[in-house]
Each structure stands twice: as C-alpha cells, then as structure tokens.
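**Q** 3D model of this:
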Amino acid sequence: MTTIREVSELAGVSQATVSRVINGTNRVSHDKKLNVEKAISQLGYRTRSRTLMHASKTARAGCVGIVVPELGGPFYSSILNTIDTQLRRLGYHVLISAGANTEEGQKESLEFLLNHRVDALILHTHQLSDDYLIDLQESELPIVIINRFIQEMNTSCINIDNEQGGKLVTEYLLKMGHENIVFVAGPLDKEDARARLQGYRNALVDAGIAYDDTLVAEAAFTEESGASAMRKVLKRKVPFTAVFASNDYMALGVREVLVESGYSIPEQVSLVGFDDIDFARYFTPKLTTVNYPIEQMCLEAVQLIIQKLNKKNCDVNFKLSPSLRVRNSVKNLNAYR
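**A** Presented below is the predicted three-dimensional model:
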C-alpha cells in the first residue's frame, strides 16, 4: 500500500505538504500541488486520498493523535495518562504512536496519525526539525507541541522554563556553600538539556565563579549514562563537593557510582536531580530535585488543543515555572565554616 512518505519523496516535498494537498487546504503553492497530484496519480494513491479528504471535510473523528518518543517510564506514562484522562472528559479519544528517538520514526508516527484522520495533534518531539513542524502547522490540522519552544509557533508550544530550573538548583547549592559543582548534562542536541546547562552557567556567572568544563559531563537522560558520566568526572581528579544531575534517572546512576567509589551522600558529596519523578522521594537519602510540572503542562496542552479545535483565542499558560523540592541529599557546608 502506498504511503504518504512515498508520495512526498516522489513529489520532492514534505509529508506535511502532501497532507495539506490531500485535505484540500489553500496553503500550498501551485507548483507543489501539481507535483503532489502527479505523484498521487503515479503511485495509485488517489482513491484513498480523496476518500480521506471528503471525510475530513464532513465530520470530526473525535480523536486526538499523540506522538511521544517512547511509551515506557514514569515521565511519558504520566504525560499520556494525563492527556488521555482530560480529553476523555471532554468527549475525545486519543490515538498514540511512539516514534522512537529518531527523525524517521517520528515522521512515520505522524504519517500513521494523519492517515487515521485525527482531529488534532499533540507532539512531544525533539527529533523533528523546526522547519518540518512549521510546515506541518500550515495545514488546517490543529497542533500543540509540548516541552519545546519554536518562535514561529509560539502560540502552539507549551514549554517549561528549563533554564530557570537549572539556575534554581545551582543557586541553591551555592547558597549551601558549594562552589565546585559537577554538572551531568543531558544530550546537548536537545533543547531542554541545553537550557538546564545554561541555567547552571548563569548561576555561576552571577556568583562570580568561572565555568569549568572539567566539571561538566554529557549523558543521555538514562541511569546508565549518568553512571558513565560520573566515572569520567572521577577520572579527571577534579575537586568537587556536589553533583547536579539534570534528571533523576541520571542522579540514580551518579549515586550508584559515588557509593561504589566510597563517597557518602550527603556527608561527602551532595546530590541534586531534576524532574521529581516518583522514586526521587525513595532515594537514600531522599533526593533534592526540581519539580517538573508535567501534569500542568499536559492540562495546558489539552486546553490549548480544544481552543484550537473550536477556533477560539489561545488563552493558556505557555511557559511554566519549575520549583525546587528540598529533601535530604544536600549538605549545608556553611554550618561547618
């Protein structure tokens, strides 16, 4: 069976442009529309596309499509559960596709949802380019992007102030007397990871402390990568009294390596995470971390998508503020001076 991807490749346009032609929008140039129509005819896609176009103009499916990188873990399960619960209360069902952490996988997920005539899309994606998503938004299909900001789509993005979160943690550690602070960053090709690192740097600059590359190690938002990053830092033989891991999974990996290496927490090394996922409070000691307002982000996303579906003015909180959850994993060095 011919797919939208095959049509887009033959026509030399994006899948989003093919979708716009299928759905009969006017926001496609004449030349691109001709190329798509030729590809549809050549590949035998015309009959199915016309049926979809007719259906999309006559009735809603009562379904919102959601794309996430994966289905496992408390972070994505919380997102999906919150969105599903809220949309069901409003009379909508959800259709979920996990596109993996690859551009191709997430494009395939979008194609799948478009072929199933969803009324709108809620996307959690860092792999699809800004241009691709901007192009997709030009269709008549309402779109909301969560945990990401694109300036050209500023009324379609629900984001969290990750830079402020990184700064909150670093300022707290500085206040507690820590100056040599290891930062275990997430993958720096992702916007949220870069923002948390920038918050860390900003707090150091504000305190008059020079940024030191040897105290920073990049990881992948997983327990294993956090452990690997901590081992790298230990091999550098640099002095430190605290570690800021930019998510709680990495903090768990960091903790394991520190304990294996003979460090006690927080007596010898303080540890802070980010996200405040459920198990953070069951750390030994209980983990100080940043509360990531996942539920609020999802509630705002649902409200925004409903407003878009009903063609109402967008009136939501587009940028949410994190907060610090202070527990028992940080030692106050000022008490010993």
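
**Q** From here on, just use CA atoms for contacts and neighbour counts.
**A** Noted.

**Q** Give me the secondary structure label for the closest residue to residue 20 other than its chain neighbours.
**A** Among residues not flanking residue 20 along the chain, residue 139 sits closest, at 5.3 Å (Cα to Cα, 6 or more residues apart in numbering). At residue 139 the chain is in coil, as set by DSSP: H, G, I helix; E, B strand; the rest coil.

**Q** before we move on, what about residue 289?
**A** With three-state DSSP as the basis, residue 289 sits in strand.

**Q** For it, which residues are in contact?
**A** Shown in contact with residue 289 (Cα atoms under 8 Å, 6 or more residues apart in numbering): 169, 248, 272, 273, 274, 275, 276, 280, 324, 325, 326, 327.

**Q** run this one through as well so I can compare:
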Amino acid sequence: MVTIKQVSELAGVSSATVSRVINNTDTVKEKTREQVLSAMEKLGYRHNVIAASLASNKTHTIGYVVPELHGSFFGTMVAGSEKVLRQANKHMFVVTGHSDEELERKEIEALLSRRCDALILHVEAVSDDYLVDLVKQDVPLVVVNRYIQEIGENCISLDNVTGGYLATKHLIDLGHRDIAYLSGALFKADGVNRLEGHKRALSEAGINYNPNLTVEGNFQAKSGEAGIDALEAAGLHFTAVACANDEMASGAINALRNHGKRVPEDVSVIGYDNIDFASYLTPKLTTVDYPVQEIGAMAASWILDQVYGSHKMTMQHILTPELIVRGTTRHI
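**A** Okay, the predicted model is just below:
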C-alpha cells in the first residue's frame, strides 16, 4: 500500500503538505498541489479514510435520514445541505425511514455504527424521548421540520399552523366561504398543524368548519386527485380548495379539470411548500412558501459549526411561512 511519505518523497514536499492537498485546504499553492496530485496518480495512492478517521476521531461524513426520496421536497432539502457540506469537503450518507418508527430507529443506529460525525434527521415516527436521549448521549444532530422543546436548540421547523392559516385566510379574503381542504396524512405533524391553521382561519372569519369538506390524503398528487373525486362524488359545493402541499394541489387541479371545472374561474386552488414546479403550472400555483432548501443549508451549516467549528453559530429554530400569490386563486 502506497503511503503519504512515498507521495511526499516523489513530489518533493513534506508529508504535511500532502495531507493539506488531500484535505483540499486553501493554504497550498496551485503548482505544489499539481505536483502532489501527479505523484499520487503515478503511485496509485488512495487515501485511507478509515485509517485517517481512527487517527482524528472524525470520518467527515454526515448521516441524513428523510422519510422518502419521492417528490421534489426532500430532494430540494437534501440538495441545500449537500451544497454546504460539499464546499466543506464533507460527505453524506442518505437513508430513508418511510415514516416507520422501527425503520427510522434502525437507520439512525446504522448511521451511528458507521461512525458518522453527526446526523440531520427528518423523522416522523420515532418518539420525542428517543431523540432527546440521542442528544443526551452527545450525538450531534439537527432535527428538521419538527420542534421538540427539550432539545429546541437542535431543531429547525416551519410554523405550519401559521402556514395553514395564511392559505385559508387568503381564500377567505377573496370572498370564499365554501372552502374544501385536502389534508396531508394526519398521523404526521405537518398534516395536523396545517389543518389546525385552516380551522383557525375559518373560526376567525365566523365560518363553521365542515368536516365533510375535508379529505385526508398522503401529500402525493394522486391523493389530491382522489380528494377532489371524493368531494365531487358526494355532491358537495365548494368554490375553493386549500391543499396541504403543492403535489396534492397539482393533482386537485387535474381532477377539477376532469370534472369540467376551470381553475381559478370556477374553483380557486392554493398549495403549500412552493416547490420548483409550482411556478411552472398553468396557471402558476398560489402557495405558501416553505424555504426548504434554506432549511437544509442551515442544518448543514449548524452541523459544521458544532462538530468542526467554533460553536458560535446561532440557528433560527422556527421559521415563519410566506404567502405567494399567483394565478390559481381569484375573487369570487
């Protein structure tokens, strides 16, 4: 096995300089870097990450748990983190927990057994107590899209109650009173909190909440279609639909058109998340902005500061959503 010492001798530099090239630091002159890289190539040198991690007690890898890889929401969040970590020469292991408690636990433990330096967790099924215990065990972690009071310093979340409120209040301000609601899965905090915001806006406007106008979905487009089909089959009257996310909104718009209704002329539709395709629909989707890429970047930056940095970064723990008005809503 080729050693750093052999590379340094061929390149005519010190072993410390070779290490700086391997770690991609900015303190090495470009000409020197090229000499070292050339020597590494000639000798067939491959950096032994395991040996380096044993010496430094750092693997420079971050474990990342998300519920699923389907759709653009989680991809956008992970991309926000990956960009920050890549610039710092760190790596990610991304796994899925599928909102299943046993699987989430297994994946977290698997990442820790692989000596990840820290974790970024978008988990929905494991208990608050389990996550609190991890922090007590000095596991560096950030919990995304979930707020746990005991470990609030380790959490980044969006105020989803306010987001749900903003969406429905927008429809009420446009004159709508018969407002259907397509919720996300109600075993998830996102689904519950956004529905709570919807109910709050109705109550504030003196509109009675009609549970028959709420259909539970699963945050995917097909459930948005199914929700509209169910409302139409029941013969229920509504002039607007608030959806728990943009994917469900896109499915709802497709179903409304299949039922001969125009958006927004006959029915206004509002989504939630403001994912990339929301501004490419026709008409463009009115929605609530969830700064998911920024949250991913913030989580990664906090990990870098806490694990490899100066412990001085202040993280914003609860973000406020913003209404984005486009073309799928109109005055009644």
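
**Q** Tell me the buried residues within the contacts of residue 289 of structure 1.
**A** Listed as buried from the contacts of residue 289 of structure 1 are 169, 248, 272, 273, 274, 275, 276, 280, 324, 325, 326; burial here means 16 or more other Cα atoms under 10 Å.

**Q** Identify, from those residues, the entry nearest to residue 207 of structure 1.
**A** For these, the minimum distance to residue 207 of structure 1 (Cα to Cα) is 13.3 Å, reached by residue 169.

**Q** Map that closest one onto structure 2.
**A** Correspondence of residue 169 of structure 1 to structure 2, assessed by TM-score structural alignment: residue 167.

**Q** Touching, its match and residue 269? I think so.
**A** No: taking contacts as Cα atoms under 8 Å, residue 167 of structure 2 lies outside contact range of residue 269: 9.7 Å.

**Q** which one is the residue nearest the centre of structure 1 nearest to, not counting chain neighbours?
**A** The centre of structure 1 sits closest to residue 147, judged by Cα atoms, centre = their mean, with a distance of 4.2 Å. In space, and not counting its chain neighbours, residue 147 of structure 1 is closest to residue 159: 4.5 Å by Cα to Cα, 6+ apart.

**Q** Give me the distance between the one you found and residue 331 of structure 1.
**A** 32 Å (Cα to Cα, to the nearest Å).

**Q** Kindly provide the distance from residue 103 of structure 2 to residue 191 of structure 2.
**A** Distance, residue 103 of structure 2 to residue 191 of structure 2, by Cα to Cα: 21 Å.

**Q** Looking at those two, which one has more neighbours?
**A** Between residue 103 of structure 2 and residue 191, counted using other Cα atoms under 10 Å, the more crowded position is residue 191 (23 against 15).

**Q** who touches the more buried one in this structure?
**A** Taking Cα under 8 Å, 6+ apart as the test, what residue 191 of structure 2 contacts is 183, 184, 185, 244.

**Q** Among the residues you listed, which ones are in strands?
**A** The strands, defined by DSSP state E, take in residue 183 from the contacts of residue 191 of structure 2.

**Q** now, among the contacts of residue 191 of structure 2, which is nearest to residue 227 of structure 2?
**A** residue 183 (9.0 Å).

**Q** quick one: contacts for the closest one?
**A** Counted by Cα under 8 Å, 6+ apart, residue 183 of structure 2 has contacts 191, 194, 195, 214, 215, 216, 217, 218, 219, 243, 244.

**Q** Please report how far the alignment partner in structure 1 of it lies from residue 17 of structure 1.
**A** Aligned against structure 1 by TM-score structural alignment, residue 183 of structure 2 finds its counterpart in residue 185. Noted for residue 185 of structure 1: a distance of 36 Å to residue 17 of structure 1, by Cα to Cα.

**Q** what helix or strand does the match of residue 169 of structure 1 sit in?
**A** Here residue 167 of structure 2 sits within helix 160-173, counting by DSSP states H and E.

**Q** Next, the buried residues of that helix.
**A** 160-172.

**Q** what's it in contact with?
**A** Contacts to helix 160-173 of structure 2, defined as Cα under 8 Å, 6+ apart, come from residues 179, 190, 193-202, 205, 240, 242, 244, 268, 270-272, 287-288, 320-323, 329.

**Q** Can you find the partner of residue 229 of structure 1 in structure 2?
**A** Checking TM-score structural alignment: residue 229 of structure 1 goes with residue 227.

**Q** elements contacting the host helix or strand of that match?
**A** Secondary structure from DSSP H and E places residue 227 of structure 2 in helix 221-233. Under the contact criterion of 3 or more Cα pairs under 8 Å, 6 or more residues apart in numbering; DSSP states H and E, helix 221-233 of structure 2 touches strand 214-216, helix 246-258.

**Q** Now distance to residue 55 of structure 2 too, for these, in TSV please.
**A** Formatted as TSV, those follow (distance: least, Cα to Cα, whole Å):
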stretch	distance to residue 55 of structure 2
strand 214-216	52
helix 246-258	47
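
**Q** among the ones you listed, which is the most enclosed?
**A** Sort those by mean neighbour count, taking mean count of other Cα atoms under 10 Å, and helix 246-258 sits at the top with a mean of 23.

**Q** Determine the number of other residues adjacent to residue 120 of structure 1.
**A** When neighbours are defined as other Cα under 10 Å, residue 120 of structure 1 has 25 of them.

**Q** Now do the contacts for it.
**A** Applying Cα under 8 Å, 6+ apart to residue 120 of structure 1 gives the contacts 63, 64, 65, 141, 142, 143, 305, 309.

**Q** Which of these are conserved in structure 2?
**A** Retained in structure 2 by both residues aligned by TM-score structural alignment, their matches' Cα atoms under 8 Å are the following of the contacts of residue 120 of structure 1: 63, 64, 65, 141, 142, 143, 305, 309.

**Q** neighbour-wise, which of these leads?
**A** Comparing those by number of neighbours (other Cα under 10 Å), residue 143 comes first, having 27 neighbours.

**Q** Many thanks, we can stop here.
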